[in-house]
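**Student:** Sequence and computational prediction follow.
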Amino acid sequence: MAVNNGLPFDVSSTEYPAVLSLACVDTILYLGSSVGLFASDDHDASWTAVDLGVTSGTGGVRIQSVASFETNLFAGTGDQYNTNGIGILLSADAGQHWLSVGVSNTELTALASCGPAVFAGTYLAGALYTTLDGGSVWDFTNDSIGDTYVTKMAVNGSVAFAGTFSSGVFVSENYGQTWTRRNQGLSDLYITALAAGDNMVYAGTMYGKVFSSDNNGITWTELVSDLPGVESLAAGGGYIYAGTYDGVYGSSDNGLHWTHMDANIADKRILSLIITGETVLAGTEIGGVYISYDHGGYWTHASGVISSSGVYAFAMRGSSVFAGTDPEGVYQSTDNGAHWSKINTGLTLTNVRALTLDETNIYAGTNGKGVWARSLDEVVGVKEHGSDFSGVHVYPNPAKDQLNIELDNFENTELEIMGMDGRFIRRISLRSPETRIDLTNMASGIYAMSIKNKQGSTVRRFIKQ
């Protein structure tokens, strides 16, 4: 017997939704179809569409499989071609609320780490995922960003930013629990680049505009409006860099004037940028990584990254810089980008489009197979405490207005403070065994502090309250 009450069947049409799976939890029957999940509590006399909290494509989420275990209901979405899929979903309350327990079969556009949270933006409308446990469970119930999709993400202290296609910038100040749209002053809502540096946040757009905000996006100021389409941004040490369809543009006066950089990189599409101290790295669509030691005045090609790879993302921890490439996976450099080597162990899909790091893992967002994580303990050269470095005391931690550094061997010691997203904050040359660092102008959040001298190097983390 065919009972279609409530199902989206059009008897006048020759196209019927495919019934792909069935499962029962207590007295409720669940039906997975090519256009969504449906439930019946009256022995299939009538059916009600189950709200999964997000859509995929124009025809709804494809429920390829449905299974139950005790009171838990699992829904597997998409197919082998990633058609209308949003990964594996779990509901513990008869379908009222859903969690993603794996961001799989999904094209990732952006990743960011903020305090205990890691965020993953995707091409799916409204799907901005959040995990608070290192990626075991992802929550995608973020209705506040509407039906747009996330293009880029950035973090300024403890504040997270999500740039979207056509809806501007969304901000979260509570680790992704809620997102608020902040577009005052933005005359172009097609956000294609975001960056934080020098206590500022910058947004680049598809139509060549760059905006800045000194109050976490409450208001925005236009800096430039006539660049080629902006693909990437980086800021720090008094400099702003914009990667475009036509090379790199830079400003050393807070965005008042912009210069088209060296001809070696002028005609290349710049997908990613990062500042590591005095060094600037640029990831290209075709050509690998370029490196500049003089604030973008002259660029040279870095060795080790396949020239045919698109370098879509950078991330940094201590003395290690990571590059996410498509199709060659993840590379690591321990010499500020001059040389690179692959670290793809366990990464079965190497089409990497986004990268971020938290306290324990490096996360790689892929083009079609979700987020992959690898422990930083497995990556050579990424340690919080250098094995050859001793006699360092950092206190208080957390700190409010002042951080104290005590160092037994302080001669020729350089200290760099960086945000957890890799942005350069400040450099200090230590002149005595005890140094006090003023934190009053720094945003609240987690920071990394790299300490280097002839004894070696170490990275310590501290929290600014």
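**Tutor:** Received it, and whenever you're ready, just let me know what you need. Numbers count the residues shown, from 1 in each chain.
**Student:** Could you use CA atoms for every contact and neighbour count after this?
**Tutor:** OK.
**Student:** thought residue 272 was touching residue 285?
**Tutor:** No: using CA atoms under 8 Å as the test, residue 272 is too far from residue 285 to be in contact (9.1 Å).
**Student:** quick one: which of these two has more around it?
**Tutor:** Using other CA atoms under 10 Å, the more surrounded residue of residue 272 and residue 285 is residue 272, with 27 against 20.
**Student:** just to revisit the earlier point, need the overlap of contacts for residue 272 and residue 285.
**Tutor:** 311-312 (CA atoms under 8 Å, 6 or more residues apart in numbering).
**Student:** Isn't residue 235 up against residue 194?
**Tutor:** No: contact criterion CA under 8 Å: residue 235 and residue 194 do not qualify, at 10.0 Å.
**Student:** list the contacts for the closest residue to residue 157 other than its chain neighbours?
**Tutor:** Excluding the flanking residues, the one nearest residue 157 by CA to CA, 6 or more residues apart in numbering is residue 445, at 4.1 Å. By CA under 8 Å, 6+ apart, the residues touching residue 445 are 115, 156-158, 463-465.
**Student:** what residues are up against the residue most central in space within the chain?
**Tutor:** In the chain, the centroid-proximal residue (CA atoms, centre = their mean) is residue 111; its distance is 1.5 Å. Applying CA under 8 Å, 6+ apart, we find residue 111 in contact with 118-121, 152-153, 354-356, 363, 365.
**Student:** gap between the nearest residue to it once chain neighbours are set aside and residue 230?
**Tutor:** Using CA to CA, 6+ apart and skipping residues adjacent in sequence, the residue nearest residue 111 is residue 120, 4.7 Å away. In this view, residue 120 and residue 230 are 21 Å apart by CA to CA, to the nearest Å.
**Student:** Take this one as well and set it beside the first:
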Amino acid sequence: MKHINIFLSLIILIVFCTVDVHLSLSQWTQSNNGLGNSIVNSFAIKGNIIFAGAYGSGVFLTTNYGENWTQTTKIENEPLVSSLATNSNNIYAGTLWYGLYLSTDNGANWIQTSFSNASVYALAVNENSIFAANNSVYVSTNNGANWTLRGLTTSQVLSLAVNGNYIFAGTQNSGVFASSNNGMNWSQTSLDNETIYSIAINGSNIYAAAGPHLYLSTNNGINWSQTSLNYQHIISIAVSGTNLFAGSNTFGVYVSSNNGIDWTQRNDGLGNLNIEAFCIINNYIFAATNSHSVYRRPLNELLAIVPLTNVLPVSYSLSQNYPNPFNPVTKIRFDIAGSSVTQTFLTVYDLLGREVSVLVNQNLKPGTFEVDFNASNYPSGVFYYRLTAGDYSETKKMILVK
């Protein structure tokens, strides 16, 4: 029996030592098969289809979550696609200088709408209304056949977002404007002297990316507070549940799980740190970059962990996951001890020792933390999870039963 135990221990040791080589695989990976190194700066989703707008290359689509991309029929004049939106079967492509194009067959054919010979910096959809922004805001209620000017003629409008009856417009140098009647009237919010590159909404939370600062409003723009992410040149935002993603044009991707109070930079694997746009679908997050096309990463690899207490642990420890067995989500709690920041990894492996997911890969201060492992995309079976922090390492087993 002693020889058997030694033999099994050696197998486990060899497996997990071998897996160390693959830690770098849990990172952003380039999703550019068919895209090349296009400059991509906009996304739109229609069902399980992702559309990507590229400068000078038109619109691409993927039906398998970025495994490969296909160029749709070229838009006349091969314009720079600056914005995308979908509404039912309609796909709208806003361009620089050539206006707005419409496709009703997933890009097999494009027609130029009557909004032509102008740049379209942003698009938004509210039920049957499509809003297009350049030096003002226009609206169409008949799929782009006709357009009506809806004000904001004092500044370039760079971003649009819809929240119920409210429409928000981010402008150059004049902050955020809001309308509560489908754009008939606009009022300037208290965020009134910044250039707003992107707006994202999650419930009552409205986020505005203003380059040096990222702002939050919880009352439809009446008041704004500055998040802790400052001077990072933020130009794109995305939200998923309680998680917030911010893209910089210089410093890559930042992640927050508490409405912008705390942030973690997550750039491992990114070949370009100019993040133009995000797209979240099917537990993946996509990042559009300025010169390296699109990158993709499993969403659960980026979600920030949750600190549970301010009491400092006296030792490192890894708790048994709960519930166990589980389906499909389980929680893993661990303690980080010491007096300084520690590079920490929490990694999940399958029964053969193959890396499944990296739940944590960041510098952590001493404390007690908890992270979710979502196994929705994995079959039933035995998994191992290992905590590595400094010289400390511990592995435990968990069972997924579907």
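**Tutor:** In hand now; what should we look at? Because the structure is a prediction, the values reported are computed rather than measured.
**Student:** TM between them?
**Tutor:** TM-score for the superposed chains, counting by TM-score structural alignment, normalised by the length of structure 2: 0.63, backed by 283 aligned residues with a CA RMSD of 3.0 Å.
**Student:** Please convert the contacts of residue 445 of structure 1 to JSON lines, extending it with neighbour count, distance to residue 280 of structure 1 and secondary structure.
**Tutor:** What follows is those, written out as JSON lines (neighbours: other CA atoms under 10 Å; distance: CA to CA, whole Å; DSSP: H, G, I helix; E, B strand; the rest coil):
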{"residue": "115", "neighbour count": "20", "distance to residue 280 of structure 1": "26", "secondary structure": "coil"}
{"residue": "156", "neighbour count": "25", "distance to residue 280 of structure 1": "20", "secondary structure": "strand"}
{"residue": "157", "neighbour count": "25", "distance to residue 280 of structure 1": "22", "secondary structure": "coil"}
{"residue": "158", "neighbour count": "19", "distance to residue 280 of structure 1": "25", "secondary structure": "coil"}
{"residue": "463", "neighbour count": "17", "distance to residue 280 of structure 1": "26", "secondary structure": "strand"}
{"residue": "464", "neighbour count": "21", "distance to residue 280 of structure 1": "26", "secondary structure": "strand"}
{"residue": "465", "neighbour count": "17", "distance to residue 280 of structure 1": "29", "secondary structure": "coil"}
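**Student:** Now check structure 1 for the residue matching residue 383 of structure 2.
**Tutor:** Residue 383 of structure 2 maps onto no residue in structure 1, with residues paired by TM-score structural alignment.
**Student:** mind listing what residue 383 of structure 2 touches?
**Tutor:** Under the criterion of CA under 8 Å, 6+ apart, the contact partners of residue 383 of structure 2 comprise 348-351, 397-400.
**Student:** Mind telling me what element residue 118 of structure 1 is part of?
**Tutor:** Using DSSP states H and E, residue 118 of structure 1 sits in strand 117-122.
**Student:** give me the stretch of structure 2 that that strand matches.
**Tutor:** Using TM-score structural alignment, strand 117-122 of structure 1 pairs with 49-54 in structure 2.
**Student:** Check the mean deviation of that stretch from structure 1.
**Tutor:** When structure 1 is overlaid, stretch 49-54 of structure 2 sits 1.8 Å from its aligned residues on average, using mean CA distance after the TM-score superposition for structure 1.
**Student:** Run the chain-centre distance for that stretch.
**Tutor:** Stretch 49-54 of structure 2 has its C-alpha centroid displaced from the chain centroid by 15 Å (CA atoms, centre = their mean, to the nearest Å).
**Student:** Residue 318 of structure 1 is in contact with residue 459, isn't it?
**Tutor:** Yes: if you go by CA under 8 Å, residue 318 of structure 1 and residue 459 touch, sitting 5.6 Å apart.
**Student:** who has more neighbours, these two?
**Tutor:** Neighbour comparison, residue 318 of structure 1 and residue 459: the larger count goes to residue 318, with 25 against 21 (by other CA under 10 Å).
**Student:** quick one: contacts for residue 172 of structure 1?
**Tutor:** 159-161, 178-180.
**Student:** List the buried residues in stretch 101-118 of structure 1.
**Tutor:** Buried residues in stretch 101-118 of structure 1, counted by 16 or more other CA atoms under 10 Å: 101-115, 117-118.
**Student:** joint contacts of residue 318 and residue 459 of structure 1?
**Tutor:** Residues touching both residue 318 of structure 1 and residue 459 (CA under 8 Å, 6+ apart): 383-384, 448-450.
**Student:** quick one: which of those residues is nearest to residue 226 of structure 1?
**Tutor:** Proximity of those to residue 226 of structure 1 (CA to CA) peaks at residue 448, which lies at 35.3 Å.
**Student:** ok, now how distant is that closest one from residue 39 of structure 1?
**Tutor:** Distance from residue 448 of structure 1 to residue 39 of structure 1, by CA to CA: 49 Å.
**Student:** Tell me how many other residues surround residue 115 of structure 2.
**Tutor:** Residues near residue 115 of structure 2, counting by other CA under 10 Å, number 21.
**Student:** Verify the stated contact: it with residue 147.
**Tutor:** Yes: counting by CA under 8 Å, residue 115 of structure 2 touches residue 147, with 6.9 Å between them.
**Student:** What is the end-to-end distance of stretch 326-334 of structure 1?
**Tutor:** Stretch 326-334 of structure 1: ends 21 Å apart by CA to CA.
**Student:** so residue 326 of structure 1 sits right up against residue 311, yeah?
**Tutor:** Yes: look at residue 326 of structure 1 against residue 311 with CA under 8 Å: they come within range, at 6.7 Å.
**Student:** what touches both of those two?
**Tutor:** Common neighbours of residue 326 of structure 1 and residue 311 (criterion: CA under 8 Å, 6+ apart): residue 353.
**Student:** contacting residues for residue 159 of structure 1?
**Tutor:** 114, 171-175, 216.
**Student:** what about 6 Å?
**Tutor:** 172-173 (CA atoms under 6 Å, 6 or more residues apart in numbering).
**Student:** Which residue in structure 2 aligns with it?
**Tutor:** So, by TM-score structural alignment, residue 159 of structure 1 is matched to residue 90.
**Student:** Same check on residue 170 of structure 1?
**Tutor:** In structure 2, residue 170 of structure 1 lands on residue 101 (TM-score structural alignment).
**Student:** now do residue 427 of structure 1
**Tutor:** Under the alignment (TM-score structural alignment), residue 427 of structure 1 pairs with no residue of structure 2.
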